[in-house]
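Asks: Let me see the structure of the following:
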Amino acid sequence: MNNLQQPERPIAPALLVGVDLGLPFFDAQLEELGLLAQTAGLTPVARLTCKRKAPDAALFIGSGKADEIKELATQLGVQEILFDQSLSPAQQRNLERHLELPVNDRTLLILQIFAQRARSHEGKLQVELARLQYLSTRLVRRWSHLERQSGGIGMRGGPGESQIELDRRMISDNIKRIKERLVKVKRQRTTQRRQRSRRDAFNISLVGYTNAGKSTLFNALVKARVYAADQLFATLDTTTRQLYLGELGRVVSLSDTVGFIRDLPHGLVNAFQATLQEAVDADLLLHVVDFSSSNHVEQIAEVQRVLSEIGAADIPQLLIFNKLDQIDPALRPTALQDIYDLAGVATPRVFLSAQTGDGLPLLRQLLVEKIQGSSAEPSSPDFHASHEAGTSFGTMAAKQI
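Replies: Below you'll find the predicted structure:
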């Protein structure tokens, strides 16, 4: 296991590259990739974008643009190239040979950030599983010790085939072992959910795009001390606390989940299935939105796509447009509560600031009304409107990670 560990990424200047393939929500300024790079400990020094009808099979961007990137990287002293799209192992290998620099993609950046931030035993297992699955396709390029292996008669040649096969078996064994341990964790979580169900608990999960303020809202509601910061993926592990609603004289279960992001690696979606199960099993989702972001509409669509992917599209939602304190007073809504058209579904929306507490009493009152409606009339249209039309969530267009 130890010889598969990757060294910590040093702080280094990086060149960001984005390719517009005509898909929705192309980040022309590469703002999110820049934030991911900074979160991973890199310093973006330049950004370059281009348009293509389709990726080049060998270099993704074509030889002409690759030459341009190499020249710019040399001028700026760049030590790493980061692509906003996922690269195939062959494209990544060809680009590194052409540019003579390390080349990585958005997927690996997200995996590295998750590896840095995971704190719980379950979270670390999930990240390691996704990382090994990703790196297994890049085995020859990733492990430098393979270059020291003899290649055949006379001790000449390239990497030793036997060593490559050995590492491949080691990765396969580790993946199998981690999956078995995650099955046990999932059983434990299932037992905990059954216990909450027997106590007639009402389960609420916070979901939303990364850095939307979920953990800040969670702390404000339950007076917890979950780590919250103005950065991507500040928290990765699901935390559940009891929220007391005095108007009802009862407590409900509130869970804070990992933030979603555009082009979330499929390996992470699969690996985090046990953690995301809290959202799947919820009675109500509080979909937290960064109202101050210029891309909040696209971020809503991406969250809806991921919810559909994990089987949570049919669960009723309450939209929380957070960070009201960061909006120009002249542009703030006149009413803190209205209805939002979420893919054709009329969904209640609340404007608030989890940081200042403005709007929190209104949110608590809405939660009381939702829970009362659910208890008094389980099939009431007020609570289950989004339940009836939830399958339409999966049709929202969003660029895939």
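Asks: okay, CA-based contacts and neighbour counts for the rest of this
Replies: OK.
Asks: what about the helices in this structure?
Replies: Counting by DSSP state H, the chain has helices at residues 31-39, 63-76, 89-99, 106-117, 121-135, 139-142, 161-198, 214-222, 266-271, 273-280, 296-309, 360-376, 381-388.
Asks: Let me have those helices in CSV, adding distance to Val252 as columns.
Replies: Shown next, in CSV, are the helices of the chain (distance: least, C-alpha to C-alpha, whole Å):
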stretch, distance to Val252
helix 31-39, 34
helix 63-76, 54
helix 89-99, 47
helix 106-117, 28
helix 121-135, 24
helix 139-142, 47
helix 161-198, 10
helix 214-222, 10
helix 266-271, 27
helix 273-280, 14
helix 296-309, 22
helix 360-376, 9
helix 381-388, 16
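Asks: one more to line up against the first:
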Amino acid sequence: MSKSKPTETLDSRLRKLRGRLRDAGHDALLVTNPVDTRYLTGFVGDDSWTLVPAKRGQPIVLSDNRFEEQIKQEAPHVKAVMRKQSLADELAKLADRRNLQRIAVQCGHLTLAQYDAIGKKVGKRRLQAFEDGLLEQRAVKTDDEVRLIRKAGKIQQEAFIELLDFIEPGQRESEVAAFLEYRMRALGADGVSFPSIVAADANAALPHAIPGNRKLKKGGIVLIDWGAKYKGYCSDMTRVIGLGGMKPKMREIYQVCLESQLAGIDAIRPGVKLTDVDAAARKVIDDAGYGDFFGHGLGHGIGLDIHEAPRLSPLAGPGVLEPGHVVTVEPGIYLPGVGGVRIEDDVLVTARGKQVLTDLPKSLESAII
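Replies: Alright, predicted model coming up:
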């Protein structure tokens, strides 16, 4: 894949955003979501806001001297204002100095307390709720972004392969999670995409189980949902392990879940409705009689956030897949008090179809160790 210069990528991102701001008649956008600040400027810190003028001009990062050197290193192309007062006070000064009369705000990332504080300093009549389009923009990944997601996936898969030599009956769920997260860090990850899920036996029926003191048993199952973050970008996978065997019911739902996942992946290509991808996978589980035990959507986008657009779900609306989307495909069957199976991979939508970015074995035979 070709690599573009970071500043060229950031300039392109800003141009698209500024076009939407001008079309809506806004003078600037106040970015309060730190992930969007990273996407638009390269600055990774928190407790900071970014003001993006609708016309030409550097983005302005409002921060404090804890981050002064970091901003110089990560985002040398931005203007940085190290606040002496509150962020709202500094924003008010900028708004007056630049005669900003219509400041768009990210309603989804602004608390009521923040909105009130800004309104008191800037004037609420100058604040405009705005759908900034960044979710949709971020959903379409560049080659460089895909490269980083691939790297995150490679790290998480290497850690899992090491885990297979470590895991054994008698260990606690929390021990397994700790080992996996340590190895991802040691292999070069920034950190984890989300707190790892390690769920043994009946706990695997909880889609978002928290690893605890339950011990792994010989002949039992372990559901592991984990992800690495590399240079800010997330990966996300789920596998189920049978420790020396797997009970007949778990074998049955494992095979159904695998066939469902393969059907979902097969349905992915540009122009396909998000709901149709979900339906293709869901039909397999419904036909097997387990439809009532698959209660969540088929998948979600990944990137700088672990949950991004687009969604693969019956509730996804009229959207379609586009080249550059990276989505998870993760059907699950959860039997209360018995156990559950979820199988998940990350899939890139390409110009002509798709490419599965994660490739750990997932046959029933490979799941039993």
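Asks: List the TM-score for the superposed pair.
Replies: Here the superposed chains carry a TM-score of 0.27, computed using TM-score structural alignment, normalised by the length of structure 2; 170 aligned residues with a C-alpha RMSD of 6.9 Å.
Asks: Which one, of the helices of structure 1, ends up nearest to Val288 of structure 1?
Replies: helix 214-222 (6.2 Å; C-alpha to C-alpha).
Asks: Flag every buried residue along the closest one.
Replies: Neighbour-count burial for helix 214-222 of structure 1, counted by 16 or more other C-alpha atoms under 10 Å, picks out 214-221.
Asks: Go through those residues and name the one nearest Glu122 of structure 1.
Replies: Ser215 (19.0 Å).
Asks: wait, the closest one sits on Ser255?
Replies: No: using C-alpha atoms under 8 Å, Ser215 of structure 1 makes no contact with Ser255, being 9.7 Å away.
Asks: quick revisit: which one of the helices of structure 1 lies closest to Leu245 of structure 1?
Replies: helix 360-376 (7.2 Å).
Asks: Count the residues that sit near the closest residue to Asp36 of structure 2 other than its chain neighbours.
Replies: Nearest non-adjacent residue to Asp36 of structure 2, counting by C-alpha to C-alpha, 6 or more residues apart in numbering: Leu134, 7.6 Å away. For Leu134 of structure 2, the neighbour count with other C-alpha atoms under 10 Å is 16.
Asks: Let me know whether Leu134 of structure 2 touches Leu17 as I believe.
Replies: Yes: between Leu134 of structure 2 and Leu17 there is a contact under C-alpha under 8 Å: 7.4 Å.
Asks: In contact with the closest residue to Ala92 of structure 2 other than its chain neighbours: list those residues for me.
Replies: Using C-alpha to C-alpha, 6+ apart and skipping the chain neighbours, the partner closest in space to Ala92 of structure 2 is Val122 (4.8 Å). Val122 of structure 2 makes contact with 88-89, 91-92, 95 under the criterion C-alpha atoms under 8 Å, 6 or more residues apart in numbering.
Asks: if I look at the residue nearest to Asp36 of structure 2, how far off is Arg311 of structure 2?
Replies: Distance check for Leu134 of structure 2 against Arg311 of structure 2: by C-alpha to C-alpha, to the nearest Å, it reads 15 Å.
Asks: Give me the neighbour count for Leu258 of structure 2.
Replies: Neighbour tally, Leu258 of structure 2, other C-alpha under 10 Å: 24.
Asks: Also Asp116 of structure 2?
Replies: Neighbour count of Asp116 of structure 2, defined by other C-alpha under 10 Å: 15.
Asks: Toward the C-terminus, what is the element adjacent to the host helix or strand of it?
Replies: Assigned by DSSP states H and E, Asp116 of structure 2 falls within helix 112-122. Moving toward the C-terminus from helix 112-122 of structure 2, the next helix or strand (DSSP H and E) is strand 127-129.
Asks: Thank you, goodbye.
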